[in-house]
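*Asks:* Fold the following and give me the result.
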Amino acid sequence: MDVNAIVAAVRARPDVWISSFGPDELREQVERVDTGLPLAGLPFAVKDNIDVAGLPTTAGCPDFAYTPERNAPVVQRLVDAGAIVVGKTNLDQFATGLTGTRSPYGAPESVFGGGLISGGSSSGSAVAVADGTVVFALGTDTAGSGRVPAALNGIAGIKPTRGLLSTLGVVPACRSLDCVSVFARDVTTADRVTRVARGRVPEDPWSREGTRPLPAEPRIGVPETLDFFGDAGQEKAFARVSGDTTVDVGPLLEAGDLLYRGPWVAERLADLDEFLRARPESVLPVTRAVLETGYGFTAADAFRAQHRLQQLKHAADRMWEQIDVLVLPTVGTTFTHSEIAEDPIGRNLMLGRYTQFANLLDMAAVTVPNGFTADGRPASVTLFGPAFSDDALARLARSWAIYDTVTLAVAGLHLSGEPRNGELLERGATLAGAARTAPCYRLYHLPSGAPGLVRTAGGESIEVELWQMPAGQVGGFLAGIAAPLSLGRVALDDGTEVTGFLCEAYAAAGAEDITASGGWRNHRARGATT
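*Replies:* Below is the predicted model:
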């Protein structure tokens, strides 16, 4: 774990990170870790409505802030397993929203750029994973906040069965529906973290345990009809999905409508009413507008909605008699920040169309990438299963993910913390780890100040980083690379080859040969300047 690189990445993104531990505190965490633990040394982020001892919990509202003395149980389990808490991430205020634009701390952009929203409410957690700052992150998910941001940043998101991960030490949104969610760059890592974090917590009245297997060859259901809100690209991406049968998802969508258009909005007031009345000016107008709709529902409305929800649950139970897993697009369309600003309420509802019903109907869900649209927007699908089918659902989801990335080897100014690393992050690239080339390269410090990697006889092994870039972003990235540098095949010391930065041999004439340093960072550490 490169503490300096992580600290630099956190400081560079105040729209993603609300608070964090300093380098000395992070090093202390690292030094205490037993390397034999299951998550030893893995850095992670925590959404800022989940308690981390010593860091303020703001829930996206500065005037609401308090500093807890102890970690939420779900955080403590991860720390006990050797993971390193980096800090707290941005969110839609009070976890109310799916856009990632409702925060006084800023509105993160998707790692794919182009003004695309990051999704919310777990905006910062998803971006911190997607940009490679951390290996995994905790979010929450009441209406889709652990799935929509995953979709818009090309990563995996697990929304466990309600209660499987304790919500003790989490600022409630809708207490009866809230989940802690897990983000990672792949399903395997997200599932591994989920298994460590879950388990009954005796003090938590919402905590549950259970498991439900799925058949070895589960019956896959897809919807009879879907609305992509005019987005032909997302519709075409979902057309890649095939199922064993079609099902009517109308009852599910009606259940989802109850969350923001029914009396469950009033449940948000159960924990926030006192603060909202005392400090209305502390709450963003759009957040306040959503919360205040809860005042319009009566107790009779709440019971009517519960009765209708029970009927819809019955319909969902019948659906599970026909299929074992339901697959839907995570979002029907995507939006830019300017498009959300035009209609923040209506377009928020569109983002949650295929996510909002899950907790009301007690389902588990896993979101995975589904490639890209022709215009470069990320596509995604979510696999749904009955409560406690989490383990089997994650296993199945691994085979559904289309990460569609290219591995790039970088040896110089695109390394983490170096001046041009942002060009990788802007195109959604994520750090896969350090590596070394095969011993057939020489590294030069070019007159331009950049390093150049040249393949040659009599070369040595050079330190590089491997980055995963969405395939649809590689062409645009290549267009920004000027001669004498180019992308080509780079041989690694494990016998594999990847795409990477190379320098044309002519440029090495008269350049300083810095091969003996073993890599650009070592050369810089010895006092070189660019």
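*Asks:* okay, CA-based contacts and neighbour counts for the rest of this
*Replies:* OK.
*Asks:* Next, name the residue at the spatial heart of the chain.
*Replies:* Most central residue of the chain, judged by C-alpha distance to the mean C-alpha position with Cα atoms, centre = their mean, is A126 at 2.6 Å.
*Asks:* quick one more, to check against the first:
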Amino acid sequence: MTSVSTPYIGYQLRDWQRHYQSAPLSLRSSLGIVLNSLDERDNAWLYRATPTQLEEQITQLETLREQAGGSLATLPLYGVPFAVKDNIDVAGWPTTAACPAFEYIAQADATVVANLQAKGAIVIGKTNLDQFATGLVGTRSPHGAVKNTFNPNYVSGGSSSGSASVLARGLVAFSLGTDTAGSGRVPAGFNNIVGLKPTKGWLSNRGVVPACRLNDCVSIFALSVADAAYVATLAGGYDPEDAYSRANPHTAPAAMSSQPRFAVPDSLEFFGDTESEKAFQLALDKLVSSGVSLVNIDFTPFKALAEQLYYGAWVAERTVAVGKIFEDTPEVMDPVVRGIVASGLNYSATDAWKAEYLRAELSRKINQALEGFDALVVPTSPTLRTLDEMVQEPVLFNSQFGTYTNFTNLADLCALALPSSIRDDGLPSGITLIAPAWHDAALAAFGRQWQRSLSLTLGATDKTLNADSAMTGPMAVSADHVRVAVVGAHLTGMPLNFQLTTRNAVRVEQTRTASDYKLYALANTQPPKPGLVKDEGGSSIIVELWDIPLARFGEFVAEIPAPLGIGTLQLADGRSVKGFICEPWAIDSATDVTSFGGWRSYVEHLKSTAAKNA
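*Replies:* Below is the predicted model:
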């Protein structure tokens, strides 16, 4: 699986952005070096771009840049090479789903591919997989098993085996997989990389060979959480031509609470893998030391739902997805995959409806169990097996890998697989955070902090986390949220703070306004409230920044009484945010408290004065 070393091994998004800023004329030469470095014997690749296909993409990208007036501002992925799992269409390229007899030439790009190319990204190749995305192992391919990047005697995990492998080795900046039962998470855990399994319907499945349409997700592999989350925002969005695409309701929080509360299964199974068990306990200890509260919950409904995906009528959906090739020429399929697909014929329509009713009941129990928690934390996989072991028990061990993944899409949850540690035997171990639908941003915010706290190298490279990717500064503003500066009764611990917290708003930071604001204590307000007014003779006032889900912002504003309102504030560092302002007429009867520098100091002054006079 070796490839020729290049200067670009392990490049993250920021590395590529800096590269093109410093060498703007190197687009062709840089991508040519990347393409030529890919080893033809590396079975993680099923198809590499031809020189003509690479040139076509470069020409298209140059046109996009010309249309942008030469600027790269609208092309954040300019010239960034990425890999695509070979069940996802790239226009003019073959799609095989790792079944040569199934091959067709795609007439159009999958929506996710088109979205990424529109932002400047370049498809460098298509990757191996468990045939028809049926498996969590990476061994069910006529092109051979993709080997683990840390130890070739072990499996890579699947079904997105090739996408995980090339990413872990730093051959591309990110890669696309798919995840129905864990195919975007298990390979991440086995190869020390990040696997983002988004909320169903956020990333369009148009142009993706289905495995189980009701549960399929396009997933993202990256070396850093920041890169994975950013790529997902560029790839995702409502697609009216995908019947299962969904619009973001904009109600979920931008981040977790300052003291996160995680659920943990009350019964953990590692199938005799003491190394995995020890690694997960180390991860739990690290979470606790970082301020996370852990609470055991009943894992019974999660386990029951997980078992439904392969041992219930849901498997018949795979039979439908594979369709004609199974009906006409089943002998061309991988024997294990064929057996799984064939088992779908054992179920009737009655069985399917019963399975759906059971899914809904278990899903409701799962989501109720997660209420009050920021996330569920589980081992990404309870164990890791050798290639030889998989030959002996291909179905049983595959099932074991899905212990903590199979239920996720059936219960409409999102997930983020994170590197955790390197075991004593030199193999990677990972954890996965799971949360309700549309909590992707909150998982990513915590994931960035988690990854920053580790001393791990990235994937199977010798690279470490970019400072730019480590979230060392203020949390970036999300398009799904409104950042609001609060100055008085809505501050943390103040009487009206609940109007923020009950709407899933998250505190970002404490900072200051620009130096031309005055703060007044308004007369006859309950609870006492300040008024902030722009004034050249003013000062810099302490404020808190909160991110409110976009859909909850209007109802928050509706509760603000006169003379207060929401306008645009200037911060000391030059940023502009929404924030509380006051109508000038209310200042005549107000008390100037600017000298206190903030509302909290003024309130403390009042309390101190009252205590002295008592």
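*Asks:* Send over the TM-score of the superposed chains.
*Replies:* Once the chains are laid over each other, their TM-score by TM-score structural alignment, normalised by the length of the first structure reads 0.75; 415 aligned residues with a Cα RMSD of 1.9 Å.
*Asks:* so which strand or helix has whichever residue in the second structure pairs up with the residue nearest to the centre of the first structure?
*Replies:* Across the two structures, A126 of the first structure finds its equivalent in A164 of the second structure, going by TM-score structural alignment. If you go by DSSP states H and E, A164 of the second structure is part of helix 161-168.
*Asks:* chain center to that helix, what's the gap?
*Replies:* Once both centres are worked out by Cα atoms, centre = their mean, to the nearest Å, helix 161-168 of the second structure turns out to sit 17 Å from its chain's centre.
*Asks:* ok, and what's touching that helix?
*Replies:* 43-45, 83-85, 127-130, 137-138, 146-149, 156, 172-177, 187-188, 191-193, 221-223, 458-461 (Cα atoms under 8 Å, 6 or more residues apart in numbering).
*Asks:* Could you check the angle the helix or strand following that helix makes with helix 161-168?
*Replies:* Moving toward the C-terminus from helix 161-168 of the second structure, the next helix or strand (DSSP H and E) is strand 174-178. For strand 174-178 of the second structure against helix 161-168, the angle by axes from the mean of the first three to the mean of the last three Cα atoms, to 10 degrees is 160 degrees.
*Asks:* looking at the first structure, where would I find the counterpart of strand 174-178 of the second structure?
*Replies:* So strand 174-178 of the second structure sits over residues 136-140 in the first structure, by TM-score structural alignment.
*Asks:* residues making contact with the matching stretch?
*Replies:* Counting contacts by Cα under 8 Å, 6+ apart, the residues outside stretch 136-140 of the first structure that touch it are 42-47, 95, 121-122, 125-126, 128-129, 145-146, 178-185, 189-190.
*Asks:* now do stretch 434-445 of the second structure
*Replies:* The list of residues contacting stretch 434-445 of the second structure from outside it, by Cα under 8 Å, 6+ apart, reads 198-200, 225-226, 229, 248, 250, 252-256, 367, 370, 374-377, 408, 412-416, 433.
*Asks:* how does it look with 6 Å?
*Replies:* With contacts defined as Cα atoms under 6 Å, 6 or more residues apart in numbering, stretch 434-445 of the second structure is touched by 199, 252, 254-256, 375-376, 412-415.
*Asks:* From the residues you listed, list the buried ones, please.
*Replies:* The neighbour-count criterion (16 or more other Cα atoms under 10 Å) marks 199, 252, 254-256, 375-376, 412-415 among these as buried.
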